[in-house]
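>>> need a structure here:
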Amino acid sequence: MHWYQTIFEFIDMRSFSNLWFWIALAVMWSMASHYVLGVPFDMLQRARKHGGQAQVDLEMMVQINVARLLHIAQVSGLWIAGIVGFMLSMLVGLGFIYGIEFAQAVFCLAAPMTLVGLISLRTARIIATTECNGETLDRRLNWHRKTVQAVGMLSLLATSMWGMWQNMQIGALG
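Here you go, the predicted model:
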């Protein structure tokens, strides 16, 4: 037996039984819930606790990120929507119709993050149109973070259930 066959037997290269997939999934959701509209959560906590310059810094950073998100949506939103729609449709076809496990795994990563992107865009539009600042901004960012965490929990549940199902199916066949 060759050394690469030994490695591939030791490290299962299928997506849902691969440790690296689960690490990437955990890191992705950890980062998504830590960065609220691109602003680190510790900055929000510091502004809430200390106020003053920390609150001014938070409001400026949120304003910059909101303007950035809205500009991207205005300039290339239609193209992004078309490309993301095509990619998700392709992943559904390859993964769930043709049974390619890698496409299923990428779909389990990409689809919920697409939803998070839409939620972020909606929150950015609300912040831009209502001139949120101070306590109102803190509540809006907190709501956004909790929504992203809820999407993450449901996504982790669905992905782990689907991954276990796939692993049991492969185990039953092999």
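>>> make it CA atoms for all contacts and neighbour counts henceforth
Fine.
>>> This protein: helices as residue ranges?
Here the chain has its helices, by DSSP state H, at 3-10, 19-34, 41-50, 53-92, 101-130, 134-173.
>>> Include mean neighbour count when you put the ones you listed into JSON lines, please.
Output for the helices of the chain, formatted as JSON lines (neighbours: other C-alpha atoms under 10 Å):
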{"stretch": "helix 3-10", "mean neighbour count": "10"}
{"stretch": "helix 19-34", "mean neighbour count": "15"}
{"stretch": "helix 41-50", "mean neighbour count": "16"}
{"stretch": "helix 53-92", "mean neighbour count": "15"}
{"stretch": "helix 101-130", "mean neighbour count": "17"}
{"stretch": "helix 134-173", "mean neighbour count": "15"}
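>>> one more to line up against the first:
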Amino acid sequence: MDWYSTVFELIDMRSFSNLWFWIALAVVWSTASHWVLGVPFDMVGRARRKGGQAAEDLTDLLRIYTSRLLYIADEAGLWVIASGAFFLTGFAVLGWVYWVEIAQALFLLAFPMSLVSLLSVHTARALHEKDHDLEAVYKRLGRHRLMVQGIGMVSIFITAMWGMYMNLSVGALGG
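Modelled structure (predicted):
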């Protein structure tokens, strides 16, 4: 047996048994949780604690990112939703009708992130429609982050359960 086949025997290259998939899942959710509407959440905490220039920087950055997000949603929102629905439906059909494991993995990554995207547009619109005092902005961003973390926890749990099921069922079938 040569070195190449030994390595690929030890490292299964399917989606749910691949270490890179789980690293990507962790990176996606930690990034989504840290960057709230394009603003790093540590900046929100610093603005809340220190005020002054940190609060001005936060409001400027938040205004820029919410305006950008709302512009994209208003100008191309229908196309983004249509293409997202197309790809999600394709992944779902390939994954659970034809049992393509990579399509299942991509669906389990993309579907919850689409919910986060919709939540981000909703939060950006709520912040943009009326003027808020800083304390209300901090609370809204905190609630948004908490909801993203909740979606992430449920998503990671479901993905882990499905991944374990797939790994055990493939292992039980003999490969």
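>>> Residue 107 of the second structure versus the spatially most central residue of the second structure, what's the distance?
Centrality entry for the second structure: nearest residue to the mean C-alpha point is residue 113, 3.7 Å, by C-alpha atoms, centre = their mean. Distance, residue 113 of the second structure to residue 107 of the second structure, by C-alpha to C-alpha, to the nearest Å: 10 Å.
>>> likewise residue 37 of the second structure?
Going from residue 37 of the second structure to residue 107 of the second structure by C-alpha to C-alpha gives 23 Å.
>>> Same question for residue 157 of the second structure.
14 Å.
>>> again, but for residue 140 of the second structure
Distance of residue 140 of the second structure to residue 107 of the second structure, given as C-alpha to C-alpha: 29 Å.
>>> likewise residue 100 of the second structure?
Applying C-alpha to C-alpha, the value for residue 100 of the second structure to residue 107 of the second structure is 11 Å.
>>> Could you do residue 7 of the second structure as well?
Going from residue 7 of the second structure to residue 107 of the second structure by C-alpha to C-alpha gives 28 Å.
>>> With residue 167 of the second structure instead?
Plainly put, residue 167 of the second structure is 17 Å away from residue 107 of the second structure if you go by C-alpha to C-alpha.
>>> that older thread, name all residues that make contact with the residue nearest to the centre of the second structure.
Not one residue lies near residue 113 of the second structure by C-alpha atoms under 8 Å, 6 or more residues apart in numbering.
>>> Show me what it aligns to in the first structure.
Under the alignment (TM-score structural alignment), residue 113 of the second structure pairs with residue 113 in the first structure.
>>> and the gap between its match and residue 61 of the first structure?
For residue 113 of the first structure, the distance to residue 61 of the first structure (C-alpha to C-alpha) stands at 22 Å.
>>> Equivalent analysis for residue 111 of the first structure, please.
According to C-alpha to C-alpha, residue 111 of the first structure and residue 61 of the first structure sit 27 Å apart.
>>> now swap in residue 73 of the first structure and tell me
Residue 73 of the first structure sits 18 Å away from residue 61 of the first structure, going by C-alpha to C-alpha.
>>> Residue 130 of the first structure too?
Counting by C-alpha to C-alpha - residue 130 of the first structure and residue 61 of the first structure are separated by 17 Å.
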